[in-house]
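*Asks:* here is the input, now give the coordinates:
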Amino acid sequence: MNFEVWPEAVELGRLFAAQGYELALVGGPVRDMLLHRTSHDLDFCTSARPEQFEPILRRWGRDGFWDMGRKFGTLGAMRRRDDGTEVQVEVTTYRSDVYDPDSRKPEVNYGDSLEGDLSRRDFTVNAMALRVPELEFVDPFGGANDLAKGVLRTPVDPRQSFDDDPLRMMRAVRFVAQLGFRIEPATAEAISDMVERIGIVSAERVRDELTKLLLSDRPRAGVEALVESGLADIVFPEIPALQLEIDEHHRHKDVFEHTMIVLDRAVALETGPDGPVPAPDLTLRLAAIMHDIGKPKTRRFEPGGKVSFHHHDAVGAKLTRKRLRALHFDHHIVDDVSELVNLHLRFHGYVDEPWTDSAVRRYVKDAGHLYERLNRLTRADATTQNRRKAMVFSSAMDEMEQRVRDLKEKEDFEAIRPDVDGNEIMELLGIEPGPMVGRAYRHMLEYRLDHGPVDHDVAVAELMRWYGSLED
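*Replies:* Take a look at the predicted model:
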């Protein structure tokens, strides 16, 4: 088997061999090497203990060294190449972990062989190694064969593997999304039978796996695998809840299938690195899978056989906030995704009757920094099979976006403020700080949105008119 191996890996292998220690490249870098994918982060395991190989790693890593993983037998280092790219390496002593059944944190025991270390890894495609500097390929569990077939299988009995570390079940569905692989039947069955074990895994670790899944090239495949496995029932129950029973007259779409289509379409609408929504965009992708999660709670069968989902946008926004907080997402993500869900139906009124300039300003003002994402979510959500309706909707969105561009040439949407500020309001009205100042400010903001920028004298006259009307 021919390999194009990182020269840094060979050099490090020679340094370890000179001291009588074994060193092997392991895990993802070996898998990616066989898939002809690039990697700048290299993982190694070694027969040496951390205190033995620390001097070697410090000498090699002239541009950086870290030891946060020392208690797990792991040290890291970094080197910059002449072209400015960085190569980061982490080296771990051979491991033979023992897991507490009530925790996913292993008790670290050092092992004495490479094969033993590989046996404790999550999947066979990650249980391959390349000894350096001799470049001997080590594959005791048939990982290369599984890689060629696109199969995810555990090196040991899957029930033992997932019992030892339940997070591996989440990693399985994540690899479906990242690598396009399928989960081998016995492994899939074990996941389905053991989904409750995911409950001992911290919300942060689950969130990190979900994030990697959604930012992959195939997020839809990952979400579908998450639901099919039963894991979503535990970690993200709002998603499988979208699999509503379709009424006998098919008066509404399969909401889960619709959501998967919206996810695909939203991904396709992301832009290049210089565009307004660079791919991959976690906020947009989360909003796509959550935009309709309010539907199960709001579904009503109306007279005449129609089905309604009134206020599913507002209900969905609340459910979104609750779920993302439970998964410990950053508060900016929580706020932004919840607001996109809340606003995702906002544009639909424009199709029936084009808005005034005032309504366009309000749409842009309310969307704020989410404007570009909201438009993409709205476009992605228009999944009608009726070509005429689809063309009308797309044309209306094109028209609205052009009107926004035209208005922005005349005024600064990013800085829409009343034409009189709070201090001037107090001075003109002769009032002290308090609720009335806030009421006056809000009125003048509404006036600004309705009329656009006006002369200062006109704004002052409107303020005085409004205040006088309160006294009458």
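*Asks:* hey, let's count contacts and neighbours off CA atoms from now on
*Replies:* Noted.
*Asks:* ranges for the strands of the stretch 251-400 of the chain?
*Replies:* Ranges of strands in the stretch 251-400 of the chain, per DSSP state E, counting those that start in this stretch, are 300-301, 307-308.
*Asks:* now distance to residue 352 and mean neighbour count too, for the ones you listed, in TSV please.
*Replies:* Formatted as TSV, these follow (distance: least, CA to CA, whole Å; neighbours: other CA atoms under 10 Å):
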stretch	distance to residue 352	mean neighbour count
strand 300-301	24	13
strand 307-308	19	15
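*Asks:* can you put those in a markdown table and add distance to residue 75?
*Replies:* Listed next are the strands of the stretch 251-400 of the chain as a markdown table, based on distance: least, CA to CA, whole Å:
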| stretch | distance to residue 75 |
| --- | --- |
| strand 300-301 | 58 |
| strand 307-308 | 58 |
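*Asks:* second input sequence below; structure requested for side-by-side comparison:
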Amino acid sequence: MTHLPFDLRPLEASPAGPILAFLATCEPSVALVGGCVRDLMLDRPTHDLDLTVERGGLDLARALANRFDGAFYAMDVERDTGRALLPMAGQEPLVVDVAAWRGASLAEDLHLRDFTINAMVVVLRQSGHEFVDPLDGVRDLKNGLIRTAAPSAFRDDPLRVLRAIRMLAELAPLGFRLEEGSERQAAQFAPLLVQVSIERVRDELARILAAASPGDWVAKLDDLSILDIVLPEATALHGVSQSPPHIWDVFDHTTHVINHAHDLVAWISGDDTALAVSSLPWVADSIEQTLGRWRAELAALLAQGAGAQLRTHGQMLAWAALSHDWGKPATARLDHDDEKPDRWRFFGHPDVGADMAYEALRRLRFNEAEARRVSLIVRHHMRPLLLAVTGLPSRRATHRFYRDLGDAGVDVALLSLADMQGTYGSTLTSDDWQPVLDTVASLLDSYFDARDQVIAPPALINGHELMAALDLPGGKHIGQLLEAIAEAQAGGDVKTREQALVLAGQLSAQQRAAALQG
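*Replies:* Reported below is the predicted structural model:
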């Protein structure tokens, strides 16, 4: 029997302890395997348990669900793989995945796994647990290497190409790197990703975008010719030049924006050190001082789900950062001027990019709400920057901003801060930055602190009353009149029902006159 190279007692003393005790009584023997063993050895928190058993994976998952009042799911009947979601006191449910051996023995099963550091197991027994490591995963773990378990690993399951980068993204802060031979194989077998279900590809990409410095890992995907297989819209940004103040081409600009957006969301969500990762020190200080008053409200909004799968607004903002300039290659135009340097223009790129983002996210099987939200953010991502040109936005402009965007307007405001930093890089000055930050602060102040005055003022009159008072027929023009009244309320120009009726009468007369002239 091989003694454990790590201490299992903290897990045994946790709310998952009774589950481990039960598993140790099972026949045939059950083993902890994969990421949970790896994370325990790295002293990282483990949020789920992966189990392997000689046979009866579905039966064991069902038995766990029954014994611990959880839920059972048949994940893959052909491979005898099931999942149990088990309630944990005061915590999220524990996810327990149970799979039958894929080979004739435990050793053969481990040789069929993805990476050596995921091919270590702890066989659970009442008489004493046993550690099994036929591929010397401990050595690779100590050396910080992500190495395939077999030469055929990527061919056997091409999704592992993406998983390798995702694991690298998650473990790089601990000093891990992709073993050279495995990296070459990842590039070699990347074209096989077209054989993988698009949902699995989406989920790995989402985890990569959720890791620290996600823009760097998007660049890594590109370096290994993986990105072009899964997101050709992103690789098309390469070599698309931009005029000053931009200091990078569109691709490199995008990777920086992704990083800044990630760090901003991480700071909002409670990581006090996040902004220091990618932002200039004085920029980080200005964000903390200006946005700090709404940090809790922003965190609550970003934690909301964008669809039935409950991927959060914060997670989807990463996709908006990734796709915000996808429209630039198709709209690039070099303007010549005899008296000024030539300039690259990208007229209409937000609209083109919004359509591309929507199509790409639907292709990746994001739901309609998620795809529409990202598309909306991309379509309007320039608005805070344009508003900042003329000073703080008026109450009317702010009302129109949120009328068009809803709560996605907050996402757009945050993205503009990442966009600015990804434009200027280290050349950013206070003169460039402060107007945009002030504009974002004004937009957030209206959303969180003056909603009833600016964004959704209480109705002074409804459609039926408007039709009766002005003898108007029904139709979409009634909604237009009500919106005009709301905008005038936001601007402080209409405060009473009588003033609302006067404005509606004037606008209605203008509509009739325009119709007669037409």
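*Asks:* just give the closest residue to the residue nearest the centre of the second structure, not the sequence neighbours.
*Replies:* Geometric centre of the second structure, nearest residue: residue 315, 2.5 Å, by CA atoms, centre = their mean. The shortest distance from residue 315 of the second structure to any non-neighbouring residue, by CA to CA, 6 or more residues apart in numbering, is to residue 210 (6.9 Å).
*Asks:* which ones are touching the aligned partner of the one you found in the first structure?
*Replies:* Matched by TM-score structural alignment, residue 210 of the second structure corresponds to residue 215 in the first structure. Taking CA atoms under 8 Å, 6 or more residues apart in numbering, we find residue 215 of the first structure in contact with 280-282.
*Asks:* could you tell me which of those remain contacts in the second structure?
*Replies:* Retained in the second structure (both residues aligned by TM-score structural alignment, their matches' CA atoms under 8 Å) from the contacts of residue 215 of the first structure: residue 282.
*Asks:* related to what we said a few turns ago, list just the one of the strands of the stretch 251-400 of the first structure that sits closest to residue 130 of the first structure.
*Replies:* Taking CA to CA, strand 307-308 is the member of those nearest to residue 130 of the first structure, at 58.8 Å.
*Asks:* what stretch of the second structure does that closest one fall on?
*Replies:* The aligned range for strand 307-308 of the first structure is 344-345, by TM-score structural alignment.
*Asks:* all strands for the second structure, in order.
*Replies:* For the second structure, the strands defined by DSSP state E cover 30-33, 48-53, 71-76, 81-88, 91-100, 121-124, 130-132, 145-146, 177-178, 333-337, 340-345.
*Asks:* quick one, the longest one and strand 48-53 angle?
*Replies:* Angle between the axes of strand 91-100 of the second structure and strand 48-53 is 20 degrees (criterion: axes from the mean of the first three to the mean of the last three CA atoms, to 10 degrees).
*Asks:* hmm, who's touching strand 91-100 of the second structure?
*Replies:* Here strand 91-100 of the second structure makes contact (CA under 8 Å, 6+ apart) with 16, 47-58, 60-61, 79-88.
*Asks:* list the contacts of the closest residue in space to residue 53 of the first structure that isn't next to it in sequence.
*Replies:* Using CA to CA, 6+ apart and skipping residues adjacent in sequence, the residue nearest residue 53 of the first structure is residue 16, 7.6 Å away. Contacts for residue 16 of the first structure (CA under 8 Å, 6+ apart) come out as 22-23, 53, 56.
*Asks:* which one of those is nearest to residue 386 of the first structure?
*Replies:* Closest to residue 386 of the first structure, out of all of these and judged by CA to CA, is residue 23, at 61.0 Å.
*Asks:* alignment lookup: the closest one to the second structure.
*Replies:* Superposed on the second structure with TM-score structural alignment, residue 23 of the first structure falls opposite residue 30.
*Asks:* got the contact list for its match?
*Replies:* If you count contacts by CA under 8 Å, 6+ apart, then residue 30 of the second structure has 23-24, 51-54, 123-124 around it.
*Asks:* what is the most widely separated pair among the residues you listed?
*Replies:* Longest span within these, CA to CA: 24 and 54, 14.3 Å.
*Asks:* and the gap between the closest residue to residue 212 of the first structure other than its chain neighbours and residue 183 of the first structure?
*Replies:* Spatial nearest neighbour of residue 212 of the first structure, excluding adjacent residues (CA to CA, 6+ apart): residue 174 at 6.8 Å. Per CA to CA, to the nearest Å, residue 174 of the first structure is found 11 Å from residue 183 of the first structure.
*Asks:* of these two, which one has the most company?
*Replies:* residue 174 (28 against 21; other CA atoms under 10 Å).
*Asks:* now the counterpart of residue 119 of the second structure in the first structure: closest residue in space, sequence neighbours ignored.
*Replies:* Aligned by TM-score structural alignment, residue 119 of the second structure pairs with residue 127 of the first structure. Nearest residue to residue 127 of the first structure in three dimensions, chain neighbours excluded: residue 118, at 5.0 Å (CA to CA, 6+ apart).
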